[in-house]
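S.K.: Quick check, what structure comes out for this input:
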Amino acid sequence: MSFEIAFGTLEIGLIYALVSLGVLISFRILDFPDLTADGSFPLGGAVCGVCLYLGVNPWLATLFGMLAGACAGVITAWLYVRLNIMQLLSSIIVMIALYSINLRILGLGPFLQHETPRMSGSPNLPLLDAETIFTPFINADYSNQYYLQPLIILAFVVICWSLLNSFLNTQQGLALRATGANARMAKAQGIATGKMVILGMAISNGLIALGGSLFVQTQGNADISIGVGTIVIGLAAVILGENLLSSKRIGLMTLAVILGSIVYRFFIALALGNETLQRIGIGTEDLNLITAILVTLALVLPKQLKKWKARRGANA
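M.R.: Presented below is the predicted three-dimensional model:
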């Protein structure tokens, strides 16, 4: 594996580390089965992409993308808390709605620039000439791009990780964790569990959308299909991270999913670059299949290893 490929894999792993932190909040901390991620990831990318297309400051564009994802999380939580729609169903409703919304957002840029006569949806938006948060730091010949972009994204991940850990150890954060651990007991202690769910879902999908905002800036293109399988990738990183670094301490839990995301992307890169697999026809089009297999292995192998150790101990 060349340095360029390694840094590229690290870059994608760090972007999905933000997604994994969001998934950790919804699935592990809040115990909320949330599929909104498949819509909020491209939503962040679409909002950020349109802003960049219109010449908005890239830092503001990234912030707007993150806030859009937070709004999507609030809507999902509101459907559950206020309208009493099942958690999973609430997230599916928002995810489906966001597909059409994202198409409309992607078509908004050319319309506002008078490049199309009417407002219509679009599956993608090219950003090759748009200024991004990376532009001021990259050389004219792009010689430092392959390692500079991962470093900047790493800074985002470290800041988000630090802020999230700090928040989860505040009174509000502890109330959020208590809501996920036992909502009935938390409510009996005077915690507004509904508000905590809405807050947690906003943070979760805000982080996921931030990942989408950074993703489109690294790819030079905002596309509706980038959200496919986002939740599976996030869950894979969470599960893998928990097996790599098992801990009940919140700081180590969040660090584990970041490591899990990076390791997961390197597994994917090695699988796709394996000559033996290439000979039998495995290619990039099989990415989702490889993802499904890795998630299955991450779920099954730890349990099988525990059973094997228990049998070995019994036989000894």
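
S.K.: only C-alpha atoms for contact and neighbour calcs from this point on.
M.R.: Noted.

S.K.: what's the nearest residue to residue 217 if we skip its chain neighbours?
M.R.: residue 132 (6.0 Å; C-alpha to C-alpha, 6 or more residues apart in numbering).

S.K.: Distance from the chain centre to stretch 267-275, please.
M.R.: 22 Å (C-alpha atoms, centre = their mean, to the nearest Å).

S.K.: so who does the residue nearest to residue 217 touch?
M.R.: Residues in contact with residue 132 (C-alpha atoms under 8 Å, 6 or more residues apart in numbering) are 52, 58-59, 217.

S.K.: Spell out the residue ranges of the strands in the stretch 1-150 of the chain.
M.R.: 124-126 (DSSP state E, counting those that start in this stretch).

S.K.: Which parts of it are helices?
M.R.: In the stretch 1-150 of the chain, the helices defined using DSSP state H, counting those that start in this stretch lie at 3-23, 37-53, 58-81, 87-112, 145-168.

S.K.: and if you look at the stretch 151-300 of the chain?
M.R.: Counting by DSSP H, counting those that start in this stretch, the stretch 151-300 of the chain has helices at residues 171-181, 183-188, 193-219, 230-244, 250-273, 275-279, 287-315.

S.K.: Can I get those in a markdown table including mean neighbour count and distance to residue 43?
M.R.: Conversion of the helices of the stretch 151-300 of the chain to a markdown table gives the following (neighbours: other C-alpha atoms under 10 Å; distance: least, C-alpha to C-alpha, whole Å):
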| stretch | mean neighbour count | distance to residue 43 |
| --- | --- | --- |
| helix 171-181 | 19 | 25 |
| helix 183-188 | 15 | 30 |
| helix 193-219 | 27 | 7 |
| helix 230-244 | 24 | 12 |
| helix 250-273 | 21 | 21 |
| helix 275-279 | 11 | 34 |
| helix 287-315 | 13 | 21 |
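
S.K.: right, and those helices - which one's nearest residue 149?
M.R.: helix 193-219 (7.6 Å; C-alpha to C-alpha).

S.K.: any idea how far the closest one is from the chain center?
M.R.: Distance, stretch centre to chain centre, for helix 193-219: 8 Å (C-alpha atoms, centre = their mean).

S.K.: First residue to last residue on stretch 240-252, what's the distance there?
M.R.: 14 Å (C-alpha to C-alpha, to the nearest Å).

S.K.: repeat for stretch 26-42
M.R.: End-to-end span of stretch 26-42 (C-alpha to C-alpha): 18 Å.

S.K.: again with stretch 76-88
M.R.: Across stretch 76-88, the terminal residues are separated by 9 Å (C-alpha to C-alpha).

S.K.: Okay, buried residues for that stretch please.
M.R.: For stretch 76-88, the neighbour count (16 or more other C-alpha atoms under 10 Å) marks 76-81, 85, 87 as buried.

S.K.: One more, please, to line up against the first structure:
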Amino acid sequence: MLSDIAFYGAIETGLIYGLVAFGIYLSFRVLDFPDLTVDGSFPLGAAVAAMLILAGWNPWLATGAAIMAGMCAGAVTALLNVKLNILHLLASILTMIALYSINLRIMGRPNVALLSETTVLTPWYDLGLAFHLVPVTLFLIVVVVALLLLWRFMKSEVGLAMRATGANPRMARAQGIHTGAMVVLGVALSNGLVGLAGALFAQSQGAADVTMGVGVIVIGLASLIGGEAVLTPSTVLRALIACVLGAIIYRLAIAFALNADALGLQAQDLNLITAVLVTLAIVLPGFRNNIRARFTRDKA
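M.R.: Have a look, this model is predicted:
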């Protein structure tokens, strides 16, 4: 069984990775743009927020700057693809590699600590909530606000144009939509959300590290695919809710696996657990559909 601290810690981290899943939903599902930039924009958001907080900035302004930095990184990837005709996957890899050096430049060293600094969480500890409930409460509010804003955006004229770009670029261009601009905007927003997640993660963990983005794309995909396996994304709202559910379920599954003595798993088995969970998330929907089809056929 999980302790309260482990349980709420998994929820807290799951909510942060829910923001990553939002970003991956925008790039992978809406725009059909496989984007690996997130492995670099996640620590970029953490680095920018951490250094600005150390410089005396208000933590919310520092977090906003982290979002803008993530958007700039995403825009670079999209422009490499749109303007220079570099394959989207290669363009994102190039940006991700460049961001490793940029993040080192921003921080001046591989990691920085925020343990004694004022963060977005600091005022919430004075509200009388239990210590482990503070980040969960704040991050839940942030995720809900981000979800509602993203949902409203996807229903707007620009959002519909972006969805049309991902669904059928040729038809979208025939309707007068500037598909290149939609790709740049969509990938920028995607990485802005990932930058926000990185900034919150750094403030939650009390440190920013240049390697903290390794594997973020896999975690985001696991959250996205797992959430879609649990909640069929028949609408945009359901798809966004599925992203959050998938991220929380993923982190809880990791926590249960690592705390189950019978399994004998340790921290170094994290990548193995992730691979198994992603495989199950991919396979289970098809397995479920086969059972449903067989049941319908037998009933007929």
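
S.K.: quick one on the thing from earlier: the residue nearest to residue 217 of the first structure -> the second structure?
M.R.: Correspondence of residue 132 of the first structure to the second structure, assessed by TM-score structural alignment: residue 119.

S.K.: isn't residue 140 of the second structure right next to residue 15, touching?
M.R.: Yes. Taking contacts as C-alpha atoms under 8 Å, residue 140 of the second structure lies within contact range of residue 15: 6.5 Å.

S.K.: Those two: which is more packed in?
M.R.: Between residue 140 of the second structure and residue 15, counted using other C-alpha atoms under 10 Å, residue 15 has the larger neighbour count: 30 against 19.

S.K.: Report the contact partners of that one.
M.R.: 136, 139-140, 143, 244, 247-248.

S.K.: do the same with residue 81 of the second structure
M.R.: Contacts for residue 81 of the second structure (C-alpha under 8 Å, 6+ apart) come out as 87-88, 91.

S.K.: burial of residue 286 of the first structure, as a residue count?
M.R.: Applying other C-alpha under 10 Å, we find 11 residues neighbouring residue 286 of the first structure.

S.K.: My error: substitute residue 57 of the second structure in the last question.
M.R.: By other C-alpha under 10 Å, the residues close to residue 57 of the second structure number 16.

S.K.: Please report how far the aligned residue in the first structure for it lies from residue 47 of the first structure.
M.R.: Alignment note: residue 57 of the second structure maps to residue 56 in the first structure; criterion TM-score structural alignment. Distance from residue 56 of the first structure to residue 47 of the first structure, counting by C-alpha to C-alpha: 11 Å.

S.K.: Kindly report the same for residue 262 of the first structure.
M.R.: Per C-alpha to C-alpha, residue 262 of the first structure is found 26 Å from residue 47 of the first structure.

S.K.: Next up, the contacts around the aligned partner of residue 92 of the second structure in the first structure.
M.R.: Under the alignment (TM-score structural alignment), residue 92 of the second structure pairs with residue 91 in the first structure. Neighbouring residues of residue 91 of the first structure by C-alpha under 8 Å, 6+ apart: 33-36, 76.

S.K.: ok, so of those residues, who is nearest residue 210 of the first structure?
M.R.: Distances from residue 210 of the first structure to these, taken by C-alpha to C-alpha, are shortest for residue 36, at 14.0 Å.

S.K.: thought that closest one was touching residue 99?
M.R.: No. With contact defined as C-alpha under 8 Å, residue 36 of the first structure does not reach residue 99; the gap is 10.5 Å.

S.K.: Look at those two and report which has more neighbours.
M.R.: Taking neighbours as other C-alpha under 10 Å, residue 36 of the first structure and residue 99 compare with residue 36 leading, 31 against 19.

S.K.: Who are the contact partners of the more buried one?
M.R.: Neighbour list for residue 36 of the first structure: 72-73, 76, 91-92, 94-95, 205 [criterion: C-alpha under 8 Å, 6+ apart].

S.K.: quick check, nearest of those residues to residue 139 of the first structure?
M.R.: residue 205 (33.1 Å).

S.K.: Kindly state which residue of the second structure is aligned to the closest one.
M.R.: Match for residue 205 of the first structure (TM-score structural alignment): residue 191.

S.K.: if I look at that match, how far off is residue 185 of the second structure?
M.R.: The gap separating residue 191 of the second structure from residue 185 of the second structure is 10 Å, by C-alpha to C-alpha.

S.K.: same thing with residue 139 of the second structure?
M.R.: The spacing between residue 139 of the second structure and residue 185 of the second structure, counted by C-alpha to C-alpha, is 25 Å.

S.K.: swap in residue 275 of the second structure?
M.R.: Applying C-alpha to C-alpha to residue 275 of the second structure and residue 185 of the second structure gives a distance of 31 Å.

S.K.: before we move on, what about residue 26 of the second structure?
M.R.: Note on residue 26 of the second structure: its distance to residue 185 of the second structure, by C-alpha to C-alpha, is 10 Å.

S.K.: so who does the counterpart of residue 253 of the first structure in the second structure touch?
M.R.: Aligning on TM-score structural alignment places residue 253 of the first structure opposite residue 239 in the second structure. By C-alpha under 8 Å, 6+ apart, residue 239 of the second structure lies in contact with 228, 231-233.

S.K.: Considering those, which are maintained in the first structure?
M.R.: Counting by both residues aligned by TM-score structural alignment, their matches' C-alpha atoms under 8 Å, the members of the contacts of residue 239 of the second structure that carry over to the first structure are 228, 231-233.

S.K.: What is the equivalent residue in the first structure for residue 146 of the second structure?
M.R.: Checking with TM-score structural alignment, residue 146 of the second structure has residue 160 as its match.

S.K.: got it, and residue 206 of the second structure?
M.R.: So residue 206 of the second structure corresponds to residue 220, using TM-score structural alignment.

S.K.: how close does that match sit to residue 124 of the first structure?
M.R.: The value you get for residue 220 of the first structure to residue 124 of the first structure, if C-alpha to C-alpha is used, is 11 Å.

S.K.: and what of residue 29 of the first structure?
M.R.: Computed with C-alpha to C-alpha, the distance linking residue 29 of the first structure and residue 124 of the first structure is 34 Å.

S.K.: Put the buried members of the kept ones among the contacts of residue 239 of the second structure into a PyMOL selection.
M.R.: Buried members of these, defined by 16+ other C-alpha under 10 Å, are picked up in PyMOL with:
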select buried, resi 228+231+233
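
S.K.: Go through the kept ones among the contacts of residue 239 of the second structure and say which is closest to residue 263 of the second structure.
M.R.: Out of those, the member with the shortest distance to residue 263 of the second structure (by C-alpha to C-alpha) is residue 228, at 26.9 Å.

S.K.: List the contacts of the closest one.
M.R.: Here residue 228 of the second structure is in contact with 239, 242-243, 246 (criterion: C-alpha under 8 Å, 6+ apart).
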